[in-house]
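J.: Model the following, please.
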Amino acid sequence: MSEFSHIDANGNAVMVDVAAKVDTVRKAIARGKVILNEKTFRMLQQQALPKGDALAAAKLAGIMGAKETHRLIPLCHPIALSYVDVRFAVNEADFTIGIEAEARCTGKTGVEMEALIAVQIAAATIYDMCKAVQKDVIISDCRLVYKEGGKSGVFKAE
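T.: Sure thing, here's the model as predicted:
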């Protein structure tokens, strides 16, 4: 057997068989941010961007992204999500939009990828909504900050 979970003894990619695992309640939270210039930030706040309300669109896009994670990441299991939310922290001091996504399910495998994809799709949607007025939007610092459930227990980023 290979020492890698997604590669068999012959070097072929395989999906991990989770059938024998016990269902547990699982939760993951990921965060990232989008950095704008002052003009774009003010337009976003006032819902005055040419494409409309960036945060409303990004929230829906992030939720949709989480639900499609298994279609985007090779060998990722489809998960029956019980909850997904995308939240924003609008920071006037540095013209950033903090993004936090939370995903939950009861199942045999975790929801970390779903939370991470939700943040990244929300960030890309904000970029798309802002690109008409700013080309150098920065997406940064996407990472898992919390997870619980399964045999590895709780993870909390420092």
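
J.: contacts, neighbours, all on C-alpha from now
T.: Noted.

J.: Mind naming the longest helix for the chain?
T.: Secondary structure of the chain read by DSSP state H shows that its longest helix is helix 112-130.

J.: Need the residues that contact the helix or strand that that helix is followed by.
T.: Next helix or strand after helix 112-130 toward the C-terminus (DSSP states H and E): strand 138-148. Identification of contacts with strand 138-148 by C-alpha atoms under 8 Å, 6 or more residues apart in numbering yields 25-36, 112, 115-116, 119-120, 123-124, 127, 153-158.

J.: Proceed likewise with the subsequent sequence, for comparison:
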Amino acid sequence: MALTHLNERGEANMVDVSEKIPSVRQAHAQAVIKMSAEAFDLLTQGKHKKGDVFAIARIAGIQAAKKCADLIPLCHPLMLSKVQVDFEIEQSNCSIKVLTMCKLTGQTGVEMEALTAASVAALTIYDMCKAVDKHMQIVDTKVLAKSGGKSGGWQLAQTDNEQES
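T.: Okay, here's the model as predicted:
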């Protein structure tokens, strides 16, 4: 299997997508941030001293998706048509699941943009809540699904644990 991000001399190489047919492409990703009960309660009740953590994290995630090519060297700059950042509150384990979706009509996928949005939104929650809980963990960052392009759609299979929740 040939590596797509290396040229014939083994040097870093941005993939040429100019011959690909544009199609509607979409990707969904997630990141989970686990925290103490105290930090979780402040966050979910909107009583955090730094203000509306979810609003700031949502904006940070959207901005991050738009800046993905500036952060990850061989990513193509993309004209995103939609970036969505949502949060699922998971009371049972004091965690927040950051769920993102990126969409465009173009010649390359948007998985990295969705992952970047989820990661930066979770990092923003960490930054805004770290005064209350320095031991938060960001875990389970992954692509959940993608659609479009030559290879079509793909969805991550749920594990037994995920199906039970």
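
J.: re the thing from before, over which residues of the second structure does the longest helix of the first structure lie when aligned?
T.: Using TM-score structural alignment, helix 112-130 of the first structure lines up with residues 111-129 of the second structure.

J.: returning to that earlier point: and the contacts of strand 138-148 of the first structure, which are buried?
T.: The neighbour-count criterion (16 or more other C-alpha atoms under 10 Å) marks 26-36, 112, 115-116, 119-120, 123-124, 127 among those as buried.

J.: Check which helix or strand Arg31 of the first structure maps to.
T.: With secondary structure defined by DSSP H and E, Arg31 of the first structure is part of strand 24-35.

J.: In the helix or strand that that strand is followed by, which residues are buried?
T.: As assigned by DSSP H and E, the chain's next helix or strand after strand 24-35 of the first structure is helix 38-45. Within helix 38-45 of the first structure, the residues that qualify as buried are 40-41, 43-44, counting by 16+ other C-alpha under 10 Å.

J.: What is the neighbour count of Gly110 of the first structure?
T.: 23 (other C-alpha atoms under 10 Å).

J.: Over to Val98 of the second structure?
T.: The local packing of Val98 of the second structure (other C-alpha under 10 Å) involves 27 other residues.

J.: what's the answer for Asp53 of the first structure, then?
T.: There are 17 residues near Asp53 of the first structure, going by other C-alpha under 10 Å.

J.: so what corresponds to it in the second structure?
T.: With TM-score structural alignment as the criterion, Asp53 of the first structure matches Asp52.

J.: looking at it, that match is touching Thr44, isn't it?
T.: No: in this structure Asp52 of the second structure lies outside contact range of Thr44 using C-alpha atoms under 8 Å: 9.7 Å.

J.: Specify the local secondary structure of Ser2 of the first structure.
T.: Assigned by DSSP: H, G, I helix; E, B strand; the rest coil, the conformation of Ser2 of the first structure is coil.

J.: what's around the closest residue to it other than its chain neighbours, how many residues?
T.: Excluding the flanking residues, the one nearest Ser2 of the first structure by C-alpha to C-alpha, 6 or more residues apart in numbering is Ala9, at 4.9 Å. Look at Ala9 of the first structure: counted by other C-alpha under 10 Å, it has 10 neighbours.

J.: Relative to Ala2 of the second structure, how far out is the aligned residue in the second structure for Ala9 of the first structure?
T.: Here Ala9 of the first structure is matched to Glu8 in the second structure, going by TM-score structural alignment. From Glu8 of the second structure across to Ala2 of the second structure, the span is 10 Å (C-alpha to C-alpha, to the nearest Å).
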